[in-house]
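[1] 3D, please:
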Amino acid sequence: METLELQVGLNQEYKINVATKLNVLLADFQIYYMNLRGLHWNVKGRRFFMLHEKLEELYTETNEVVDEIAERILSLGLQPLHTLEDYLEHKTIRVSKNISNGDVGVAGILDTLKELLIQERDILESASNNNDEGTASLMSDLVSDQEKLIWMLTSYLS
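    The predicted model follows:
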């Protein structure tokens, strides 16, 4: 039976490097997910119903992204982070807490998305340079979706 390295056609050094970056991204998406849940639960004000619904949509989508990133790491033959300790140790975004003002929460989401985009573009460049279509495709989809979300949330705050 062929090794996973031969099956996916990527060298081990590259896979370790990109999986390390993907694990940081995974940790950040887990923190982002929890930030969205907290805001969903705690948001107050005149726009409550609209924001409550939108935040549920965002955390549901984010949960799917978490799964896709973890499965990509597994596809590369490596192990995704999977404990809260690991996520907190490897995260680069901040944990938001006790935010009930919708505009403050949306501004925080925008800040997080901008940070995630930096990581995703870095991973996309690395994946493209190493003929890693699976990772490149995942990052490309994330970038496209988040650019659109940034436009929408920026319009909301305007």
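[2] drop to CA atoms for contacts and neighbour counts, all remaining ones
    Fine.
[3] Provide a list of residues in contact with residue 48.
    Applying CA atoms under 8 Å, 6 or more residues apart in numbering, we find residue 48 in contact with residue 102.
[4] And whichever strand or helix holds residue 149, what does it pack against?
    Using DSSP states H and E, the secondary-structure element containing residue 149 is helix 133-157. In this structure, helix 133-157 makes packing contacts with helix 48-75, helix 102-129, judged by 3 or more CA pairs under 8 Å, 6 or more residues apart in numbering; DSSP states H and E.
[5] Leaving out sequence neighbours, find the closest residue to residue 33.
    residue 59 (5.5 Å; CA to CA, 6 or more residues apart in numbering).
[6] does residue 73 really touch residue 81, like I thought?
    No. Contact criterion CA atoms under 8 Å: residue 73 and residue 81 do not qualify, at 9.4 Å.
[7] joint contacts of the two?
    Taking CA under 8 Å, 6+ apart as the contact definition, residue 73 and residue 81 share the neighbouring residues residue 23.
[8] one more to put side by side:
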Amino acid sequence: MVLNSIGLDKKMTVELANDLNQLLANFQIYYQNLRGVHWNIKGKRFFDLHVKFEELYTDANMKVDLIAERILTLGATPLHTFDDYNKAAKVPVGHNVSRDEEAVHLIVNSLTELLKIERIILDKSGEANDEGTNSMMSDFITEQEKTVWMLKAWLNEPI
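    Coordinates of the predicted model:
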């Protein structure tokens, strides 16, 4: 096994960086969805959702930076073009979403996809003894599970 400068298996870090790039691409689409619903939300719940979506996109923007910096820490290059993001993303893209429930469903569906990717990375980073990536994924998952629960409660739907 060949180790890199931070003591991780080089082969495993390449795979983790690739997975993190997939997560980065999906987070960028999620972020754009949040910006879109923040800008376009209409109706009686405008004030509450407008503020909530801003809170979520601010958080997503910070996470995008954390993911990109972790990719760099592992010795790889983060994806950084919309073309790359669109090719790698599985998160649904929201087009002109302005209705409250449709917007919240879009965010829940996006978070569900992010959680799937993050759990894969969590498992792989554990196997690689990559505590930095593992800790980041654990934190993301914990926070996003709570967000999904809250949004599902707002929708009056079971988790």
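[9] and the aligned residue in the second structure for the residue nearest to residue 33 of the first structure, how many residues sit next to it?
    Using TM-score structural alignment, the partner of residue 59 of the first structure in the second structure is residue 57. A count of nearby residues for residue 57 of the second structure, using other CA atoms under 10 Å, gives 21.
[10] got it, and residue 132 of the second structure?
    Residue 132 of the second structure has 13 nearby residues by other CA under 10 Å.
[11] So which residue is dead centre in the second structure?
    residue 27 (3.8 Å; CA atoms, centre = their mean).
[12] what about it, helix or strand, and which?
    Secondary structure (DSSP H and E) places residue 27 of the second structure in helix 10-40.
[13] Quick check: that helix compared with the first structure, mean distance?
    Its matched residues in the first structure lie on average 0.5 Å from helix 10-40 of the second structure after superposition (mean CA distance after the TM-score superposition for the first structure).
[14] which bit of the first structure covers that helix?
    If you align by TM-score structural alignment, helix 10-40 of the second structure falls on residues 12-42 of the first structure.
[15] Just the buried positions in that stretch, please.
    Taking 16 or more other CA atoms under 10 Å as the neighbour-count basis, stretch 12-42 of the first structure is seen to contain the buried residues 15-16, 18-40, 42.
[16] ditto for stretch 112-121 of the second structure
    Burial within stretch 112-121 of the second structure, assessed by neighbour count using 16+ other CA under 10 Å, is assigned to 112-115, 117-119, 121.
[17] Please produce JSON lines containing these, extended by distance to residue 140 of the second structure.
    As requested, those are exported to JSON lines (distance: CA to CA, whole Å):
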{"residue": "112", "distance to residue 140 of the second structure": "12"}
{"residue": "113", "distance to residue 140 of the second structure": "13"}
{"residue": "114", "distance to residue 140 of the second structure": "9"}
{"residue": "115", "distance to residue 140 of the second structure": "8"}
{"residue": "117", "distance to residue 140 of the second structure": "11"}
{"residue": "118", "distance to residue 140 of the second structure": "8"}
{"residue": "119", "distance to residue 140 of the second structure": "10"}
{"residue": "121", "distance to residue 140 of the second structure": "11"}
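[18] wait, which of these is closest to residue 144 of the second structure?
    For those, the minimum distance to residue 144 of the second structure (CA to CA) is 7.5 Å, reached by residue 115.
[19] What lines up with the closest one in the first structure?
    In the first structure, residue 115 of the second structure lines up with residue 117, judged by TM-score structural alignment.
[20] mean distance, stretch 63-71 of the second structure to its aligned residues in the first structure?
    Superposed on the first structure, stretch 63-71 of the second structure shows a mean distance to its aligned partners of 0.2 Å (mean CA distance after the TM-score superposition for the first structure).
[21] residues making contact with that stretch?
    Taking CA under 8 Å, 6+ apart as the rule, stretch 63-71 of the second structure contacts 17, 20-21, 23-24, 27-28, 77-78, 132-133.
[22] Throw these into a markdown table and include distance to residue 9 of the second structure, thanks.
    Below are the contacts of stretch 63-71 of the second structure laid out as a markdown table (distance: CA to CA, whole Å):
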| residue | distance to residue 9 of the second structure |
| --- | --- |
| 17 | 12 |
| 20 | 16 |
| 21 | 18 |
| 23 | 21 |
| 24 | 22 |
| 27 | 26 |
| 28 | 28 |
| 77 | 17 |
| 78 | 19 |
| 132 | 14 |
| 133 | 13 |
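[23] Would you point out the most distant pair within those residues?
    Spatially, the most separated pair among the contacts of stretch 63-71 of the second structure is 28 and 132, at 21.1 Å (CA to CA).
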